[in-house]
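*Asks:* Quick one: sequence plus predicted model below, questions after.
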Amino acid sequence: MQDPRAFLRSLFDAAVARALPAENIAAHLPAPPRGRTLVLGAGKAGGAMAAAVDALWPAGAPLSGLVITRYGHVPPAYAARPGRIEVVEAAHPVPDEAGLRATRRLIELTRGLTADDLVLCLISGGGSALLSLPAEGLTLQDKQAVNKALLRSGAAIDEMNCVRKHLSAVKGGRLAAMCAPARVVTLAISDVPGDDPAIIASGPTVPDASTCADALAILERYGIDVPAAARAGLESGAFETPAPGDPCFEGHALRLIATPRQSLEAAARRARDQGVAARILSDEIEGESREVGKVHAALARAVARHGEPFSRPCVILSGGETTVTVKHKGGRGGRATEFLLGCALALQGERGVYVLAADTDGIDGVEDNAGAIVTPDTLRRAAAQGLKAADFLDRNDAYSFFAALDDLVSPGPTFTNVNDFRALLVL
């Protein structure tokens, strides 16, 4: 087998490649309608999805639209030679004025649609922040404050998006209602545990079974204050979203073009092709990043020391979306690096164990890395520099720890997003 670092990186690359829109979207495109086709969308993969649709859609068929993606997430070739679908960049994970302006423009495009028209919605992770239009009575500043509080709280993604969609004028199925009477086909890349389309980007085109009461309960659970107008809208039920069975969804379709499980399976195939047994734990793992890291470390130790529950050599793969409860605002790092620091401390230099964790969109939180790598000598090399791993973990500063060791994984934006990727190699 090649060098363990290179091996793990090759698995991450295989997982990302499986989720690229250009490789997956063709089989899911509907036929052109009698009328025009309007493309709308939001998410970290939005630019790459728009480029793929533009390349595959018949040259003579009407095609136009607007897709919102994160800053720096437009594929270079499409940025250099824009096509028929406009791609606008905005902020993530906290919405900004650019996202608000783009969302208003996107909504304007839905006016005048007819039953002969098709709306092709391109949805991927990150769309909750990028597709941003506050509910009536709320301001962008209100939404920004709530978003920041949710991100610091340690709430799970389904909880965060329940609140987000009920404080939005466009998410939670409301975009679908705006597109009536046109037919809507949603092409989505899943970045959430369980692949629930109502959670992906807060489900702008699909029914929402959650309620205002659910959103209020989540805010109470995490002690998050909201503006008086937000509380009033939730308590009165004025911010309820279109529920399953609402006629605005009649005739609509949703197609998942890439999922976390598919990417883990692609990584497993790459490992087996190189003669290493691969085991997939789950693509739905949630929880505090550092605690999930400890559990993964315990499993790796059992394999290394006892050959149970798997024989070595092997690679153990998992995905999902962990969370970080931020207790020190001055620290740097995201879910992947915090997972790795918790894992490294629990492993305590276990021989033959190497770990890579990274976000498949290429960005771990708001930093410039996707993740990092832990090796058997990580803690020893850190100690030689006077770095105490536990101190960095206490400060939520995992990025700085791995940067000092030159162990960051920094591919740049990948133009897709199927969330967390973790690989533990036990030799």
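*Replies:* Perfect, I can see it now.

*Asks:* CA only for contacts and neighbour counts going forward, please
*Replies:* OK.

*Asks:* Please enumerate the helices of the stretch 101-250 of the chain.
*Replies:* For the stretch 101-250 of the chain, the helices defined by DSSP state H, counting those that start in this stretch cover 127-130, 140-153, 157-166, 174-179, 212-221, 228-236.

*Asks:* Which one of those helices lies nearest to residue 372?
*Replies:* helix 140-153 (21.3 Å; C-alpha to C-alpha).

*Asks:* Could I get the buried residue list for that closest one?
*Replies:* 140, 142-147, 149-153 (16 or more other C-alpha atoms under 10 Å).

*Asks:* Now do residue 205 against residue 376, distance only.
*Replies:* 47 Å (C-alpha to C-alpha, to the nearest Å).

*Asks:* One more: residue 282?
*Replies:* With C-alpha to C-alpha as the criterion, residue 282 and residue 376 are 24 Å apart.

*Asks:* Over to residue 344?
*Replies:* 8 Å.

*Asks:* How about residue 206?
*Replies:* In terms of C-alpha to C-alpha, residue 206 sits 46 Å off from residue 376.

*Asks:* List the contacts of residue 137.
*Replies:* By C-alpha atoms under 8 Å, 6 or more residues apart in numbering, the residues touching residue 137 are 229-230.

*Asks:* Could you report the neighbour count for the residue nearest to residue 253 when sequence neighbours are not counted?
*Replies:* Excluding the flanking residues, the one nearest residue 253 by C-alpha to C-alpha, 6 or more residues apart in numbering is residue 185, at 4.8 Å. Residue 185 has 22 neighbours, counted by other C-alpha atoms under 10 Å.

*Asks:* Could you report the separation of residue 185 from residue 420?
*Replies:* 27 Å.

*Asks:* now swap in residue 252 and tell me
*Replies:* Counting by C-alpha to C-alpha, the gap from residue 252 to residue 420 is 30 Å.

*Asks:* got another, please set it beside the one above:
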Amino acid sequence: MQFDDATARAALRRLFDAAVAAADPRVVLARHLPDKPAGRVLVLGAGKSAAVMAAAVEDAWPDVPMRGLVVTRYGHGHPTRHIEVAESAHPVPDEAGATAAQRMLTLAAEAREGDLVLFLVSGGGSSLTTLPAPGLSLADLIAVNKALLASGATIHEMNCIRRHLSAFSGGRLAAAAHPARVVTLAISDVPGDDPTVIASGPTVPDPSTFDQARALVAHYRMALPDAVTAHLAAAADESPKPGDPRLGTPDYRFIATPQMALEAAATAARGLGLSPLILGDALEGEARELGTALAGIALSARTHGHPVAAPCVLLSGGETTVTIRTTPPGRGGRNGECLLGTTLALASAPGIYALMADTDGIDGSEDNAGAIATPDTLARARTAALDPRALLAAHDSHRLFSTLGDLLTTGPTLTNVNDFRAILVA
């Protein structure tokens, strides 16, 4: 297949759509359900996919009486018949999320031996269930969340801190549901698919400590509210640890992961005559720097046929970080920033196209999933009187791709397996 601008754009969008479809709860959830229980079924959940996951449970078990509550991001709701859906804010939490988290703890505490508690978890769950530990306020945790997002900390590090400021995460929900059976169905949005990191692990033991949380705050020089600093120093309410009898051996089932999504995109690529190479599902680091590295691999493929010969596509997932260096920052999420870094490093090399986007349909706090870059992106930007390097320095990738008409806008996809990156070398 010959690739020009139109066919390359269409191919990249097809790969993105294949990745998202592979993580659609309506398709994949049912086969991961446990056997139908004899007792009551309580469905709880948190994340950007929580509502559609709840609907998938109802569809799979139409003859099983159930009740429950899930919380999702505003605008990510989905019709359900028996399970209540609440909505709250992301990435900066609000009172609605705290209320939903407290209600879920109360419902979990009503579960009895012989009951089944299904916990449906997906990306965004940490912010959506921000319930302050005793002595802390929601305003305190909102300040912490803003500091975390601007710090450059990885998602693993962020959630270590969050677990030690929460009354909900770090195994506390499962502890509240004891002695009922708890089964977690998860869509992973984190590098390495670590259950303690997905939504800060409400149903699994937390191996991290207050000491580690304090060390991370110091390392990133975060300025936190006095009450938060005092809470971390007191270390009076440690999270449930491995071996805690209330949690037993967690029954934790992945229904979708970044690797599964990348493999689906690879299959679609072969159908387009492209040789796919999955570089990894857990690539992390500063977004713009990863973008430079990915450009180098693409240039090697084009010039030398290594690590894969053209026509090919380089696929990767994971979650990058953006360390804010300007005040105020411009607009744009980590995928836009990574893509702009790639575009600058490619320096208008012919025959190389790229798409980078968040599989939940929202890159950061913007209304686009990501963007597409082509060999003439830099030329078109300069024609539009834009300075791509200055925009990257200002964290203003959204302005560039929006002006050029190259934003990828999908709306909420109702799933989330983190970042998706595809670089097509024609």
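*Replies:* Cool, the structure landed. Since the structure is predicted, the reported quantities are computational estimates derived from the model, not experimental observations.

*Asks:* Any idea what the TM-score is?
*Replies:* Overlay of the two chains. TM-score (TM-score structural alignment, normalised by the length of structure 2): 0.97; 421 aligned residues with a C-alpha RMSD of 1.1 Å.

*Asks:* picking up where we left off before, more neighbours, residue 252 and residue 420 of structure 1?
*Replies:* Just comparing residue 252 of structure 1 and residue 420: by other C-alpha under 10 Å the higher neighbour count belongs to residue 420, 28 against 16.

*Asks:* pretty sure the more buried one contacts residue 357?
*Replies:* Yes - between residue 420 of structure 1 and residue 357 there is a contact under C-alpha atoms under 8 Å: 7.3 Å.

*Asks:* Now for the two: what residues contact both?
*Replies:* residue 336.

*Asks:* Show the contacting residues for residue 128 of structure 2.
*Replies:* Residue 128 of structure 2 neighbours (C-alpha under 8 Å, 6+ apart): 46-47, 71-73, 88-91, 93-94, 97-98.

*Asks:* can those residues go into TSV with extra columns for distance to residue 223 of structure 2?
*Replies:* Shown next, in TSV, are the contacts of residue 128 of structure 2 (distance: C-alpha to C-alpha, whole Å):
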residue	distance to residue 223 of structure 2
46	28
47	27
71	29
72	29
73	27
88	26
89	23
90	21
91	19
93	18
94	21
97	24
98	23
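
*Asks:* Which of these are buried, as a ChimeraX select command?
*Replies:* In ChimeraX, a selection of the buried entries from the contacts of residue 128 of structure 2 looks like this (16+ other C-alpha under 10 Å):
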select :46,47,71,72,73,88,89,90,91,93,94,97,98
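
*Asks:* Filter the contacts of residue 128 of structure 2 down to just the ones in strands.
*Replies:* Among these, the members falling in strands (DSSP state E) are 46, 71-73, 88.

*Asks:* Strands along structure 1, start to end?
*Replies:* Using DSSP E, strands in structure 1 cover 37-42, 63-70, 85-90, 118-123, 183-189, 253-258, 277-285, 314-320, 353-359, 371-374, 408-409, 420-426.

*Asks:* Now do the fourth one: which range of structure 2 does it align onto?
*Replies:* Aligned by TM-score structural alignment, strand 118-123 of structure 1 corresponds to residues 116-121 of structure 2.

*Asks:* Then the second one?
*Replies:* Residues 66-73 of structure 2 are where strand 63-70 of structure 1 aligns, taking TM-score structural alignment as the criterion.

*Asks:* Go ahead and confirm residue 194 of structure 1 touches residue 282.
*Replies:* No - using C-alpha under 8 Å as the test, residue 194 of structure 1 is too far from residue 282 to be in contact (10.2 Å).

*Asks:* longest helix in structure 1, by residue count?
*Replies:* In structure 1, taking DSSP state H as the definition, the longest helix is helix 289-306.

*Asks:* roughly how far is that one from the heart of the chain?
*Replies:* Chain-centre distance of helix 289-306 of structure 1: 24 Å, with C-alpha atoms, centre = their mean, to the nearest Å.

*Asks:* which residues sit against that helix?
*Replies:* By C-alpha under 8 Å, 6+ apart, helix 289-306 of structure 1 touches 286, 308-312, 322-324, 335-336, 338-347, 350-353, 424, 426-427.

*Asks:* Quick check on those residues: which are buried?
*Replies:* 286, 310, 312, 322-324, 335-336, 338-347, 350, 352-353, 424, 426-427.

*Asks:* Just these: which are in helices?
*Replies:* Short answer: those in helices (DSSP H) are 335-336, 338-347.

*Asks:* between residue 206 and residue 376 of structure 1, which one's more packed in?
*Replies:* The residue with more neighbours, out of residue 206 of structure 1 and residue 376, is residue 206; 28 against 17, by other C-alpha under 10 Å.

*Asks:* Correct me if wrong: that one contacts residue 197.
*Replies:* Yes - proximity of residue 206 of structure 1 to residue 197 meets the contact threshold set by C-alpha under 8 Å, at 7.0 Å.

*Asks:* Counterpart of residue 32 of structure 2 over in structure 1?
*Replies:* Per TM-score structural alignment, residue 32 of structure 2 is aligned with residue 28.

*Asks:* Let me see the contact set for that match.
*Replies:* 187, 255, 257.

*Asks:* ok, the residues you listed in structure 2: which stay?
*Replies:* Counting by both residues aligned by TM-score structural alignment, their matches' C-alpha atoms under 8 Å, the members of those that carry over to structure 2 are 187, 255, 257.

*Asks:* could I get these as TSV with distance to residue 180 of structure 1 and neighbour count?
*Replies:* Formatted as TSV, these follow (distance: C-alpha to C-alpha, whole Å; neighbours: other C-alpha atoms under 10 Å):
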residue	distance to residue 180 of structure 1	neighbour count
187	18	22
255	19	14
257	24	21
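
*Asks:* can you count the residues close to the aligned residue in structure 1 for residue 216 of structure 2?
*Replies:* Under the alignment by TM-score structural alignment, residue 216 of structure 2 pairs with residue 218 in structure 1. Using other C-alpha under 10 Å, residue 218 of structure 1 has 18 other residues around it.

*Asks:* Looks like residue 218 of structure 1 contacts residue 158 (just checking).
*Replies:* No - judged on C-alpha under 8 Å, residue 218 of structure 1 makes no contact with residue 158 at a distance of 10.2 Å.
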